[in-house]
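1. The following comprises the amino acid sequence and a computationally predicted model.
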Amino acid sequence: MVSIETKGHNIRTSGIRLSEPEAKKIGAKIWKNECGGTLEGLTSWNKGEYFASLGIGHFIWYSQVKEGPFEESFPKLIQFIASRGIRVPKIARTADCPWNSRAEFIQSKDSPQMNELRQFLHRTISLQTSFILTRLEQALPKMLIQVPVNDQKKIKRNFYKLLQSPQGKYALMDYVNFKGEGTNKKERYKGKGWGMLQVLEEMRLNIPSSQATLEFARAADHVLTRRVQNAPNDETKWLMGWRNRLKTYY
């Protein structure tokens, strides 16, 4: 059971055990990874992308103009926060991102709506951490369905080995938010995925618990390098940043 406190609200998620100090530390790390730990970074639209990236996890929000193969997570986050009785800004309650392009988004960066959204995301960092934890909790059964019975033992063993340490919990939470579970068939290049499932499959067996996060990072590097090699467009520019992120896992 995890309990994360946030200004009078107590959010409980059953399953993976996470202390309040661990939750705060992990949330801060993910915020730094995605947003540089800045308030402005909580509302972003990266150059070359066709979607907004919001919150500590840079949760994807598509406009009605264009959707892509990557899983849209911001509307799910909003549903999660609203279900906890937290008031959500009107602009965040719409199904589609109200800004149809990066140019529109940047032009509105200092608007009252954007400032309200940014402050809301800053106030709900603990809830966003809880949302990512919930996604991780739900990931294992989703992953096991995707693999043959003979391979399920390896996935479970590596998953639970990582959960034995705070650093391993962080690595799993960050990666599932960063690159997903690996179960979405649309998230494939040349038939190969790059999510948590593919990383757990790539990990070697019988790694000591003390080296689990290092092995997870090594396997993730292999999977992400393969993604870049298989990508229909040049994604080389992202690889160095991804590798720097993986170094925070060990």
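-> Right, received. Where do you want to start? Numbers count the residues shown, from 1 in each chain.
2. Going by C-alpha atoms from here, please, whenever you check contacts or count neighbours.
-> Will do.
3. Enumerate the positions of stretch 155-172 that are buried.
-> 155-156, 158-159, 161-163, 166-172 (16 or more other Cα atoms under 10 Å).
4. so can I have a markdown table of those residues showing secondary structure?
-> Shown next, in a markdown table, are these (DSSP: H, G, I helix; E, B strand; the rest coil):
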| residue | secondary structure |
| --- | --- |
| I155 | helix |
| K156 | helix |
| N158 | helix |
| F159 | helix |
| K161 | helix |
| L162 | helix |
| L163 | coil |
| P166 | helix |
| Q167 | helix |
| G168 | helix |
| K169 | helix |
| Y170 | helix |
| A171 | helix |
| L172 | helix |
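5. putting a second one here so we can go through both:
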Amino acid sequence: MLITLTIPLWPHITCAITLSHADVQRIGKRTWQNECNGTIFGLTAWNEGEDFASLGIRHFIWYPKGRRGPFEESFPKVVGFISKRSAKLPTWLLRGGEQPCPWNSRAEFLRAQHTAEMNQLRQFLADTIDLQAEFLIARLEGALPKMLAEAAPADRANVQQQFERLARTPQGCYALVDYVNFKGEGVLRTERYQGQGWGLLQVLESMHGTSDTTAVDEFSGAAKAILTRRVHNAPVARHESRWLAGWIRRVSSYSGR
């Protein structure tokens, strides 16, 4: 089975990305390994210092009721995407609408680690690895038009060229899919420190090569620089340096290093 994404570019061009079902499964398993160490327990997390649960193979963000932050909430969208594919959802996720996270704090979340509700959630996430990967790929479909709209007019051609360089190889597709779901498109003004973003747009803007064979290596290096800049710009109280080594390992994996 092939999955083809036809992506509208800027302003009237299209780009088709075709992935086999095996490619989709590999993306899902690699993302699961990167984000959760490939464990079922790792599919449900609430990181210290954060105000939201992180769930699934990409640690999709889920905010408690009445809580919002600078980062885009994605877990309710994942649930909606999966529910349309006839997958079995835990009963408590079938209430309709975009529900808030039922745990109101990290402490409450940790106390619930062995409850029936948490175990059902983990099993649901473990059973839908492939569908979560499809969601990641589908998100890529909407990323490029948004990035081109946000980019300065003089930068749009280069952003499109760099995207296409990566999209022409399976490893490049994986890098695009993983990074856009790891650090976002880079188009939200709330996702800035000192006016500088860290999403896929910012990585592509910093690339200027032309060879497909070096695209993934260049992307990996550019991502390291952008993430290092984010940590340097971050508010001191967030202590983001504690995460940098893991982030660098993740983007290094794109080029097999």
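-> Ah, there it is. These numbers come from a predicted model, not from an experiment.
6. need the buried residues of stretch 155-172 of structure 1 in JSON lines with distance to S111 of structure 1, can you?
-> Converted to JSON lines, those look like this (distance: Cα to Cα, whole Å):
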{"residue": "I155", "distance to S111 of structure 1": "46"}
{"residue": "K156", "distance to S111 of structure 1": "47"}
{"residue": "N158", "distance to S111 of structure 1": "46"}
{"residue": "F159", "distance to S111 of structure 1": "43"}
{"residue": "K161", "distance to S111 of structure 1": "46"}
{"residue": "L162", "distance to S111 of structure 1": "43"}
{"residue": "L163", "distance to S111 of structure 1": "42"}
{"residue": "P166", "distance to S111 of structure 1": "39"}
{"residue": "Q167", "distance to S111 of structure 1": "38"}
{"residue": "G168", "distance to S111 of structure 1": "39"}
{"residue": "K169", "distance to S111 of structure 1": "37"}
{"residue": "Y170", "distance to S111 of structure 1": "34"}
{"residue": "A171", "distance to S111 of structure 1": "35"}
{"residue": "L172", "distance to S111 of structure 1": "36"}
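7. Strands of structure 1, start to end?
-> With DSSP state E, the ranges of strands along structure 1 come out as 2-6, 9-13, 43-44, 52-54, 59-61.
8. Save these as JSON lines, and put in distance to F70 of structure 1 and mean neighbour count too.
-> Shown next, in JSON lines, are the strands of structure 1 (distance: least, Cα to Cα, whole Å; neighbours: other Cα atoms under 10 Å):
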{"stretch": "strand 2-6", "distance to F70 of structure 1": "28", "mean neighbour count": "17"}
{"stretch": "strand 9-13", "distance to F70 of structure 1": "26", "mean neighbour count": "15"}
{"stretch": "strand 43-44", "distance to F70 of structure 1": "17", "mean neighbour count": "24"}
{"stretch": "strand 52-54", "distance to F70 of structure 1": "12", "mean neighbour count": "23"}
{"stretch": "strand 59-61", "distance to F70 of structure 1": "8", "mean neighbour count": "24"}
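9. Tell me which of those sits nearest to D110 of structure 1.
-> Shortest distance between D110 of structure 1 and the strands of structure 1, using Cα to Cα, is found for strand 43-44: 10.8 Å.
10. got the contact list for the closest one?
-> 52-55, 58, 114, 117-118 (Cα atoms under 8 Å, 6 or more residues apart in numbering).
11. Next, the mean deviation of it compared to structure 2.
-> Strand 43-44 of structure 1, aligned to structure 2 and superposed, deviates on average by 0.9 Å (mean Cα distance after the TM-score superposition for structure 1).
12. how about S252 of structure 2, what's its match in structure 1?
-> Using TM-score structural alignment, the equivalent of S252 of structure 2 in structure 1 is K247.
13. who touches the nearest residue to its match once chain neighbours are set aside in this structure?
-> Using Cα to Cα, 6 or more residues apart in numbering and skipping residues adjacent in sequence, the residue nearest K247 of structure 1 is A217, 7.0 Å away. By Cα under 8 Å, 6+ apart, the contact list for A217 of structure 1 reads 246-247, 249-250.
14. try it again with 10 Å
-> With contact set as Cα atoms under 10 Å, 6 or more residues apart in numbering, A217 of structure 1 has these partners: 171, 175, 199, 203, 223, 243, 245-250.
15. cool, C35 of structure 1 as well?
-> Taking Cα under 10 Å, 6+ apart, one finds 29, 41-44, 53-58 in contact with C35 of structure 1.
16. Which residue in structure 2 aligns with it?
-> Counting by TM-score structural alignment, the partner of C35 of structure 1 is C36.
17. if we can go back for a sec, let's have the strands of structure 1 in TSV, adding distance to Q138 of structure 1.
-> Shown next, in TSV, are those (distance: least, Cα to Cα, whole Å):
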stretch	distance to Q138 of structure 1
strand 2-6	15
strand 9-13	11
strand 43-44	26
strand 52-54	22
strand 59-61	17
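18. Look through structure 2 and tell me its longest helix.
-> Among the segments of structure 2 that qualify as a helix by DSSP state H, the longest is helix 129-150.
19. now for it, which elements pack on it?
-> strand 2-8, strand 14-20, helix 21-36, helix 75-83, helix 116-127, helix 156-167, helix 170-183, helix 200-205 (3 or more Cα pairs under 10 Å, 6 or more residues apart in numbering; DSSP states H and E).
20. and M147 of structure 2, which of these is closest to it?
-> Ranking these by proximity to M147 of structure 2 (Cα to Cα) places helix 200-205 first, at 5.8 Å.
21. In structure 1, point out the residues matching that closest one.
-> Under TM-score structural alignment, helix 200-205 of structure 2 corresponds to residues 196-201 of structure 1.
22. Count the residues that sit near the alignment partner in structure 2 of K154 of structure 1.
-> Aligned by TM-score structural alignment, K154 of structure 1 pairs with N158 of structure 2. N158 of structure 2: 19 surrounding residues under other Cα atoms under 10 Å.
23. can you check A87 of structure 2 too?
-> 14.
24. Cool, thanks, signing off.
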